[in-house]
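**Student:** have a look at this fold, sequence not included:
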């Protein structure tokens, strides 16, 4: 099981974020060594709320590290 993180987006506020994130994770661009974008595993729709999308991404680092 891979630890994941979730990011809730509002397409009405950020209309291109899902498209940009998923295109940067396309097979062609993800293999580019200069592409350091976090992979998007899946985009989920929130039932009953058309203005919310959830990006499922790998958890890169625990939020407590490094300590503040």
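**Tutor:** That came in fine, so what should we check first? What you see is a predicted model; the values in this text were computed from it and never measured.
**Student:** could you use CA atoms for every contact and neighbour count after this?
**Tutor:** Will do.
**Student:** biggest strand in this protein, by residue count?
**Tutor:** strand 49-58 (DSSP state E).
**Student:** packing partners for that one?
**Tutor:** strand 4-9, strand 42-46 (3 or more C-alpha pairs under 8 Å, 6 or more residues apart in numbering; DSSP states H and E).
**Student:** and here is the other one:
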């Protein structure tokens, strides 16, 4: 994980296509230049966390196989 600051204006957060249709388990992702930000879409005041792009691709690959 990185301790990058919150993405500045201009970074677009988008809801994961794997989020629940009920809206109760929603994750938002921002693709930044050196990392990928992840946050809870229902509680945007909580800090996001950041991982490098390779770690994010590995996670998504694992999650989509399950």
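**Tutor:** Yes, it's here. In this text the structure is predicted, and so the values were computed from the model without any measurement.
**Student:** care to give me the TM-score?
**Tutor:** Once superposed, chain against chain, the TM-score is 0.27 (TM-score structural alignment, normalised by the length of the second structure); 36 aligned residues with a C-alpha RMSD of 3.8 Å.
**Student:** reformat the helices and strands packed on strand 49-58 of the first structure as CSV; add mean neighbour count and distance to residue 27 of the first structure.
**Tutor:** Listed next are those as CSV, based on neighbours: other C-alpha atoms under 10 Å; distance: least, C-alpha to C-alpha, whole Å:
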stretch, mean neighbour count, distance to residue 27 of the first structure
strand 4-9, 14, 20
strand 42-46, 13, 14
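**Student:** of all those strands, which lies closest to residue 30 of the first structure?
**Tutor:** strand 42-46 (14.9 Å; C-alpha to C-alpha).
**Student:** check which residues of the longest strand of the first structure are buried.
**Tutor:** Within strand 49-58 of the first structure, the residues scored as buried using 16 or more other C-alpha atoms under 10 Å are 53, 54, 55, 56, 57.
**Student:** if we only consider those, which is nearest to residue 8 of the first structure?
**Tutor:** Minimum distance to residue 8 of the first structure across the buried residues of strand 49-58 of the first structure is 4.5 Å, recorded for residue 54 (C-alpha to C-alpha).
**Student:** check the gap between that closest one and residue 29 of the first structure for me.
**Tutor:** 22 Å (C-alpha to C-alpha, to the nearest Å).
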